[in-house]
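Colleague: Curious how this folds, go ahead:
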Amino acid sequence: MKKTILSTALLALLASPVLAQDVVRMGTEGAYPPYNFIDDNGQVAGFERDLGDELCKRAALTCEWVTNDWDSIIPNLVSGNYDTIMAGMSITDERKEVIDFTQDYYPPTESIYIAPEDGVDLKTGVIAAQTGTIQAGYVAETGATLLEFATGDETIAAVKNGEADAVFADKDFLLPYTEDGSLKVVGDPVALGGGIGMGLRKSDTALKDKFDAAITAMKEDGSLNTLLVKYFGKDVTQY
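Modeller: Down below sits the predicted model:
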C-alpha cells in the first residue's frame, strides 16, 4: 500500500524527542538467512538488519546490534540484555503472554518440509525443527517424533546425515537448501503464526509506539515492499 501523505498523528510521533535511553540494543540471532545472518566481515546482515537500521533512522533512535542464541532470545530480552528482538520471530499468543510485539513487518507466511526424497511419512517419521519455534510446536502436535536443535543449520545437518527424515521450518529459510537438488520440498505447506514482528518488553510502550509508527510509514511509502522483494523475491506477499 502506498500513500503520499502520512497522518498528522503519525508525523508527530515520528518527530517526537528521542527516548530517554541513549542506545537501543537490537537483538537478533544472526543465523537465520535471509532474515538475519553474519556476513564475511563478522557483521549482522540480511533483511532485518536493513529494515532495523531504517526503522531506527526514521524513529530518530541510535541503535546497536547484538546477537544471542535463539533458545534464550526471549529470556535475555526480558532480563534487559537488549531492547528489541528482530530475529524472524512470528507473533503468537503464547509469546505475547511474555513479551509485546510491534505490528508485523513480514506478512504471515508458510512453513514447509524438506527431505532427501519423496515418500517420507510426515505424521510418524522423525522431523527436525529448531528449538522454541512455532514449527517445533506444530510437529509435536502431529504425532511425528520431534528432534529439536539449537540452530537451523543443525536441523539441515540432521537430515543430511540420516538422523532425521525431514526438516520443518519457515519456507524462506529452507528453500535455498533445495537448490542443489540434495533436498526437496515434500508434503503440503502449512500456514503458521500471525506474521513476523519486533519483540519488546511489555513495559517499553513508548519504544513500541516509535517502531510501530516507523513500520507504518514504510508500509505506506512502499519502502518495506522494496526490501521484501530484495530479500525474498518478486513473489513475496507484499503490503
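Colleague: switch to C-alpha atoms for all contacts and neighbour counts from now on
Modeller: Fine.
Colleague: Would you state the strands of this protein in chain order?
Modeller: 24-28, 31-32, 36-38, 44-45, 63-67, 84-85, 100-106, 110-115, 126-130, 145-149, 166-170, 184-191, 196-200 (DSSP state E).
Colleague: residues contacting the closest residue to M89 other than its chain neighbours?
Modeller: Closest residue to M89 apart from its sequence neighbours, by CA to CA, 6 or more residues apart in numbering: I196 at 5.4 Å. Counting by CA atoms under 8 Å, 6 or more residues apart in numbering, I196 makes contact with G88, M89, S90, I91, D104, Y105, Y106, P107, P108.
Colleague: so which of those comes closest to G132?
Modeller: M89 (10.3 Å; CA to CA).
Colleague: so W65 touches G30, yeah?
Modeller: No: counting by CA atoms under 8 Å, W65 stays clear of G30, with 9.9 Å between them.
Colleague: Which of the two has more residues huddled nearby?
Modeller: Remark: of W65 and G30, G30 carries more neighbours, 27 against 20, as counted by other CA atoms under 10 Å.
Colleague: show me the contacts for that one.
Modeller: So G30 contacts N36, F37, I38, V44, A45, T67, N68, A87 (CA under 8 Å, 6+ apart).
Colleague: and D153, how many neighbours?
Modeller: Look at D153: counted by other CA under 10 Å, it has 14 neighbours.
Colleague: Would you do the same for the sequence below? I want to compare the two.
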Amino acid sequence: MKKLLIGTAALAMVAGAAFAESHSVVRLGTEGAYPPYNFINDAGEVDGFERVLGDELCARAEMTCEWVTNDWDSIIPNLVSGNYDAIIAAMSITPEREEVVAFTQNYTPPSPSAFVAMGDVDLSGSVIAAQTGTIQAAHVTGMDGATLLEYPTPDETVAAMRAGEADAVLSDKDYLLPVVEGSSGEIMFIGDDVPLGGGIGMAFRKSDPEMRAKFDAAIQSMKDDGTLNEMIAEYLGEDSPAF
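Modeller: Next comes the predicted model:
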C-alpha cells in the first residue's frame, strides 16, 4: 500500500521507550484490511503476503512474532507511542514518514498505482476516491480539476464508486487487480499507471536502531537467496515488480 502520513500530530509525538536488544518478542503492527498484503482470514487471524513475510523475517532475525492490528489513520502514532514495535502494513517509504520513523530497506520494489472506473471517465474533471492518508490521496490533490473523496479503507473507495459517489478510484494496482478481475467487466482500468513511492518497507521507532538492523539484514538475506522474489510472485502475482 503506497501510503503517505497525513496529520501533524504524529510528527510531534516523542518516541516511546526503546525496544531492548535482549528482547526475543517483537510485536508487528499491521492494518489487516489491505489484501493481498494483509487481511483478516475466516479464523480471525492476520493473513496475506505480509503475514507470511513477517513470520519468515522474525525467524531469520531469531525473534518471536506477535501480530497486532491497528486502523491505518493512527498506525504510525501507535508505533511511536509503543503499542507495537514495528509496522509491516504495505507502507511506502516516503521522505515525510522518514521524519517520524526509521525504515528498513524495501521488501517490495516500487510498484504502480492505477485508476479504475465503471466506464469512460475524464480524470481531469472527476471525483476520485482514495484511502485516507495514502500517497494516492496526495496524488489526487495535485491533479488539475480532480476532486478527492477520502475513505478509511480501500474497500470503501470501491464501494463509493459502485454507489456513484465517486467517478473513479486510485489505489495500488496490486490491490485493484482482483477487484477488476472479479467484477465481470463492470470495473476496468483507465488511464496510465501511476508510479508512486519508493517501495514498501518495515517502519520502526528511531530509538530502535538495533531491532531495525536485524530485520534489515533478514530482508537482505531473503533478497540474496531468492525467497523474497518467490514470495512476491506467489502472493502479489507473477507480474508484480520483483528484485
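Colleague: Need the TM-score between these chains.
Modeller: Overlay of the two chains. TM-score (TM-score structural alignment, normalised by the length of the first structure): 0.91; 221 aligned residues with a CA RMSD of 1.0 Å.
Colleague: aligned partner of the residue nearest to M89 of the first structure in the second structure?
Modeller: Structural correspondence for I196 of the first structure with respect to the second structure (TM-score structural alignment): I200.
Colleague: Next one: V180 of the second structure from M188 of the second structure, what distance?
Modeller: 6 Å (CA to CA, to the nearest Å).
Colleague: hey, what's in contact with both of these two?
Modeller: Joint contacts of V180 of the second structure and M188 (CA under 8 Å, 6+ apart) are V116.
Colleague: that older thread, check the contacts of G30 of the first structure and tell me the two furthest apart.
Modeller: A45 and N68 (14.3 Å).
Colleague: Where in the second structure does stretch 86-102 of the first structure align, residue-wise?
Modeller: With TM-score structural alignment as the criterion, stretch 86-102 of the first structure aligns to 88-104.
Colleague: Check the first structure for its longest helix and report it.
Modeller: Assignment by DSSP state H gives helix 205-221 as the longest helix of the first structure.
Colleague: Can you list the helices and strands that it packs against?
Modeller: Packing partners of helix 205-221 of the first structure (3 or more CA pairs under 8 Å, 6 or more residues apart in numbering; DSSP states H and E): helix 8-14, helix 47-58, strand 100-106, helix 223-232.
Colleague: Distance to A60 of the first structure and neighbour count added to the contacts of I196 of the first structure, as a markdown table?
Modeller: What follows is the contacts of I196 of the first structure, written out as a markdown table (distance: CA to CA, whole Å; neighbours: other CA atoms under 10 Å):
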| residue | distance to A60 of the first structure | neighbour count |
| --- | --- | --- |
| G88 | 23 | 23 |
| M89 | 24 | 23 |
| S90 | 26 | 23 |
| I91 | 25 | 23 |
| D104 | 20 | 18 |
| Y105 | 19 | 23 |
| Y106 | 22 | 21 |
| P107 | 25 | 18 |
| P108 | 28 | 16 |
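Colleague: still contacting in the second structure, which of these?
Modeller: With both residues aligned by TM-score structural alignment, their matches' CA atoms under 8 Å, the contacts of the contacts of I196 of the first structure that the second structure also has are G88, M89, S90, I91, D104, Y105, Y106, P107, P108.
Colleague: From L13 of the first structure, how far off is the residue positioned nearest the centre of the first structure?
Modeller: Compute the mean C-alpha point of the first structure, and by CA atoms, centre = their mean the closest residue is G88, 0.7 Å away. Relative to L13 of the first structure, G88 of the first structure is positioned 26 Å away (criterion: CA to CA).
Colleague: ok, back up a step: roughly how far does the residue nearest to the centre of the first structure sit from G46 of the first structure?
Modeller: 11 Å.
Colleague: got any residues that touch both of those two?
Modeller: Common contacts of G88 of the first structure and G46 (CA under 8 Å, 6+ apart): Y35, N36.
Colleague: Surely N41 of the second structure and P35 touch.
Modeller: No: N41 of the second structure is beyond contact range of P35, at 10.2 Å (criterion: CA under 8 Å).
Colleague: Those two: who's more crowded?
Modeller: P35 (23 against 11).
Colleague: Quick check: the aligned residue for the more buried one in the first structure?
Modeller: Using TM-score structural alignment, P35 of the second structure sits opposite P33 in the first structure.
Colleague: In contact with the residue nearest to that match when sequence neighbours are not counted, which residues?
Modeller: Leaving aside its sequence neighbours, P33 of the first structure sits nearest to F173 (CA to CA, 6+ apart; 6.1 Å). Contacts for F173 of the first structure (CA under 8 Å, 6+ apart) come out as Y32, P33, P34.
Colleague: Columns distance to N76 of the first structure on top of those, output as CSV?
Modeller: Shown next, in CSV, are the contacts of F173 of the first structure (distance: CA to CA, whole Å):
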residue, distance to N76 of the first structure
Y32, 18
P33, 22
P34, 23
